[in-house]
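Participant: sequence plus the predicted model coming up.
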Amino acid sequence: MSDTDEIEFEERGGVGFITLNRPKALNALTLDMIQAMMPKLQDWREDPVIKAVVIAGAGDRAFCAGGDVRAVYEAGRNGGSLTKEFFRDEYRLNRMIHVFPKPYVALIDGITMGGGVGLSVHGSHRVATEKTMLAMPETGIGLFPDVGGSFFLPRLPGKLGLFLALTGWRLGAADAVYSGLATDFVPSDKIPQLVDAFAGADWNTAAADAVVDQIIDAATEPPEPSALAQQRDAIDRCFSAPSVEAILEALDAEPGDWAAKIAKIIRKQSPTSLKVTFEQVHRGATMDFDSAMVEEFRLSQAFMAGKDFYEGIRAVLVDKDQKPNWQPGDLQSVTPGIVEAHFRPLGDGDLTFS
């Protein structure tokens, strides 16, 4: 087990509490944190005293702003093994959460992006607050929406999943609940009471799921109206198109400023990321969870061997000029062969679940 102070574990009452403890880095997820969390979840799964798990982020800004992609970027540039290890273990952790047999409550009270979505969306309960800002922004850094995005995005209502995947659109609490990425809305100032209620719960009164539901229901409030709901018809109409190019044509033909704004966002993303992501989400609609994760690992390694991820991180996080030079630079140059190569099996290098 990894020994790190970047993540804290505590047992109170019948609950295992996890705190992501890198507040200055918006609780971005490191390999050490992943490798500390996996055996702890294994222990809690088997421990009859532990009835539920609650995960939160330290500080007042973020639940988890994503995986530590800066470290992966440095490793990739220097030939380090982190480009394999990070994705392999992160995806194994996503699966552990997906199959976790007890209530798993994520308190997404703040920024929740990429890897942070992976730590929350696969659990039974995802509690949003007015501070929630949730997104899968990977196409903007030359990557793809991973951490199980192949599985959960196509299962969102209508075409919301593909919309979120291609745009990296940021969801507040109302939109997160509307889309199904969050299950409940609780005001941020009630989160400490919620934590105390979990720690002090009587787990003998009902099944653990019912106890958790009662605690959350006592604190929940209706969120504001969803802005996404107002654009839902346009999203479903435009994102039903048969290619990324056709989606852009549909958006260009759509009246109003909103569609023009969305088209502008998509045109800034990595063309390779866009086309691979389009294919990924469509394939994922008919895949089981394990198959989706195996495929995502293949995609991750293809992107690690390419150029756009390194250029995206350079432009967004390193030099911060926000002017990535994508290669290829346009959608037409991303051929079906280029897309298909990203999905190629890795043989003995494929992801396995032991």
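Facilitator: Yep, it's here. Note that the structure is a prediction, hence the values are computed from the model and not measured.

Participant: C-alpha only now, for contacts and for neighbours.
Facilitator: Noted.

Participant: Val121 reaches Thr183, doesn't it?
Facilitator: No. If you go by CA atoms under 8 Å, Val121 and Thr183 don't touch, sitting 9.2 Å apart.

Participant: so which of the two has more stuff around it?
Facilitator: Val121 (25 against 18; other CA atoms under 10 Å).

Participant: that's a helix at the more buried one, yeah?
Facilitator: No. Counting by DSSP: H, G, I helix; E, B strand; the rest coil, Val121 falls outside a helix, being coil.

Participant: what residues does it make contact with?
Facilitator: Leu181, Ala182 (CA atoms under 8 Å, 6 or more residues apart in numbering).

Participant: Val316 versus that one, what's the distance?
Facilitator: Distance from Val121 to Val316, counting by CA to CA, to the nearest Å: 25 Å.

Participant: so where do the strands sit in the protein?
Facilitator: 7-12, 15-20, 52-57, 62-64, 104-108, 111-113, 125-128, 133-135, 184-185 (DSSP state E).

Participant: so which of the ones you listed is the most surrounded?
Facilitator: strand 62-64 (a mean of 32; mean count of other CA atoms under 10 Å).

Participant: any idea how far it is from the chain center?
Facilitator: 11 Å (CA atoms, centre = their mean, to the nearest Å).

Participant: among the strands of the chain, which is nearest Gly172?
Facilitator: strand 133-135 (5.0 Å; CA to CA).

Participant: and Trp182, what is it in contact with?
Facilitator: To be clear, residue 182 is Ala; Trp isn't right here. Val121, His125, Arg126, Val127, Ala128, Ala173, Ala176 are the contacts of Ala182 under CA under 8 Å, 6+ apart.

Participant: repeat that with 10 Å
Facilitator: 106-108, 117, 120-121, 124-129, 132, 134, 173-176 (CA atoms under 10 Å, 6 or more residues apart in numbering).

Participant: so how far is Phe152 from it?
Facilitator: Per CA to CA, Ala182 is found 12 Å from Phe152.

Participant: would you map the helices across the stretch 201-350 of the chain?
Facilitator: 208-219, 227-238, 244-253, 257-268, 271-284, 289-305, 308-313, 336-342 (DSSP state H, counting those that start in this stretch).

Participant: the stretch 51-200 of the chain now?
Facilitator: Counting by DSSP H, counting those that start in this stretch, the helices of the stretch 51-200 of the chain are 69-77, 82-98, 115-118, 149-152, 160-167, 173-179, 191-199.

Participant: structure B:
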Amino acid sequence: MPAEDTVVSRRDGRVGRILLNRPKALNALDLAMIRACADILSTWRDDPHVHAVVIEGAGDRAFCAGGDIRAMRDGVVSGDRAAVDRFFKEEYALNLAIATYPKPYIALVDGICMGGGVGVSVHGTWRVATEHAVFAMPETAIGFFPDIGATYVLPRLPGELGTFLALTGQRMSGADAVHAGLATHFVPRARLAELSAALARQGAAAIAGFAEPLPAFSLAPDLAEIDHCFSAETVGDIFARLEAGHGAWAEAALTTLRAMSPSALHWTLLALRRGRDLTLPQALDVEFRMTRTTTAHPDFAEGVRAMLVDKDRNPAWQPARMENVDPAVIAAIVPG
């Protein structure tokens, strides 16, 4: 029996459809899928019959759970640096192609949307999220950093919300993602298929008729304290402000941060601060250079092992304590 295509495309009325079709792997992106998406977008770019592009994920568990980080670790461990570079270079080129696409690009996000999944949605024109959507950039938990242009996107969220999300890997519901700016519209899962069909008839104009009022932003009561704590210029100062006592959310944030790679917290914060002044192409270039240094750091292989390979969730970070991270090492990892 032939294997199913992991990316399925077709023209449907006014739109071109892309289906990420790897549901057992939560539609995680491998290099073949990235190349397929890039080729499809290139083909439709000048096709007069395609007025907009709609991207969805197969199944009801995930839009796209991210990039195939296990494969990246395998490349690092085996010494196949060229394969690792190819993946990140082509993934980031796809992110930029989406951001600069001349036609409306509409992501229908239902289920998990993390890492690389954010990359193939957040740069689009419209990002529709359901109540089952879960947005997150949890890379500090695997000794990496929020990439796919996140060092450009996250600093541009309101206040210091992006810094909070990047360092903690906090998960956001679909409605909260709209409040934050990662998504643009909230549509219940029960109406998503109807919206998808309407897009083929009306194009992007159909979204307005399906979007529903947002429930309250769950982080709203804590935003002032998030801004205060995560506006600090160093990781140590962020910890100090959180430890000064700011309620249950601060305790939860501290517990989460203490489990992350100390080195990854440092290089992520520095990349976010520098990303405030970069264009998206510049940020993607910096991120690509950072992939070479961060994946070579022992925390990357160890973090992926602990979270995704052995799944013991007990990484041995090097160094294990935030205070022992060498600032010179961090400065060398993040291009100035």
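Facilitator: On my side now, so go ahead. Keep in mind it's a predicted model, so treat the numbers as computed, not measured.

Participant: turn the helices of the stretch 51-200 of structure 1 into TSV, including mean neighbour count and distance to Pro271 of structure 1.
Facilitator: What follows is the helices of the stretch 51-200 of structure 1, written out as TSV (neighbours: other CA atoms under 10 Å; distance: least, CA to CA, whole Å):
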stretch	mean neighbour count	distance to Pro271 of structure 1
helix 69-77	17	19
helix 82-98	21	22
helix 115-118	27	22
helix 149-152	26	18
helix 160-167	23	10
helix 173-179	23	26
helix 191-199	17	40
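
Participant: closest to Phe239 of structure 1 out of the strands of structure 1?
Facilitator: Closest approach to Phe239 of structure 1 among the strands of structure 1 (CA to CA): strand 133-135, 17.8 Å.

Participant: now for that closest one, which elements pack on it?
Facilitator: strand 62-64, strand 111-113, helix 115-118, helix 160-167, helix 173-179 (3 or more CA pairs under 10 Å, 6 or more residues apart in numbering; DSSP states H and E).

Participant: mind redoing it with 7 Å?
Facilitator: Using 3 or more CA pairs under 7 Å, 6 or more residues apart in numbering; DSSP states H and E as the contact test, the elements touching strand 133-135 of structure 1 are strand 111-113.

Participant: average distance between the strand it packs on and structure 2?
Facilitator: Its matched residues in structure 2 lie on average 0.3 Å from strand 111-113 of structure 1 after superposition (mean CA distance after the TM-score superposition for structure 1).

Participant: and the contacts of that strand?
Facilitator: With CA atoms under 7 Å, 6 or more residues apart in numbering as the test, strand 111-113 of structure 1 has contacts from Arg61, Ala62, Phe63, Cys64, Ala65, Gly66, Thr132, Met133, Leu134, Ala135, Met136.

Participant: also stretch 72-82 of structure 2?
Facilitator: Contacts for stretch 72-82 of structure 2 (CA under 7 Å, 6+ apart): Ala83, Val84, Thr295, Ala301, Val304.

Participant: check stretch 138-157 of structure 2 too.
Facilitator: 92, 95, 116, 119, 137, 162-163, 166-167, 169, 180-181, 260-261, 264-265, 268, 271-272, 275-276, 278, 280, 283-284, 287, 294, 299-300, 303-304, 307.

Participant: which among those count as buried?
Facilitator: 92, 95, 116, 119, 137, 162-163, 166-167, 169, 180-181, 260-261, 264-265, 268, 271-272, 275, 280, 283-284, 287, 294, 299-300, 303-304, 307 (16 or more other CA atoms under 10 Å).

Participant: Asp319 of structure 1 versus the residue lying closest to Glu85 of structure 1 once chain neighbours are set aside, what's the distance?
Facilitator: Nearest residue to Glu85 of structure 1 in three dimensions, chain neighbours excluded: Leu31, at 7.8 Å (CA to CA, 6 or more residues apart in numbering). From Leu31 of structure 1 across to Asp319 of structure 1, the span is 24 Å (CA to CA).

Participant: which one of the two has more residues nearby?
Facilitator: Ranked by neighbour count (other CA under 10 Å), Leu31 of structure 1 and Asp319 place Leu31 first, with 20 against 10.

Participant: quick check: the more buried one vs Gly114 of structure 1, distance?
Facilitator: Counting by CA to CA - Leu31 of structure 1 and Gly114 of structure 1 are separated by 15 Å.

Participant: just to revisit the earlier point, would a markdown table of the helices of the stretch 51-200 of structure 1 with distance to Val244 of structure 1 be doable?
Facilitator: Output for the helices of the stretch 51-200 of structure 1, formatted as a markdown table (distance: least, CA to CA, whole Å):
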| stretch | distance to Val244 of structure 1 |
| --- | --- |
| helix 69-77 | 26 |
| helix 82-98 | 26 |
| helix 115-118 | 24 |
| helix 149-152 | 17 |
| helix 160-167 | 9 |
| helix 173-179 | 22 |
| helix 191-199 | 40 |
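
Participant: indicate which one of the ones you listed is closest to Glu245 of structure 1.
Facilitator: The nearest among these, by CA to CA, is helix 160-167 at 11.9 Å.

Participant: and Trp267 of structure 2, how many neighbours?
Facilitator: 24.

Participant: surely it and Ala328 touch.
Facilitator: No. Assessed by CA atoms under 7 Å, Trp267 of structure 2 is found out of contact with Ala328, at 10.8 Å.

Participant: all good on my end, thank you.
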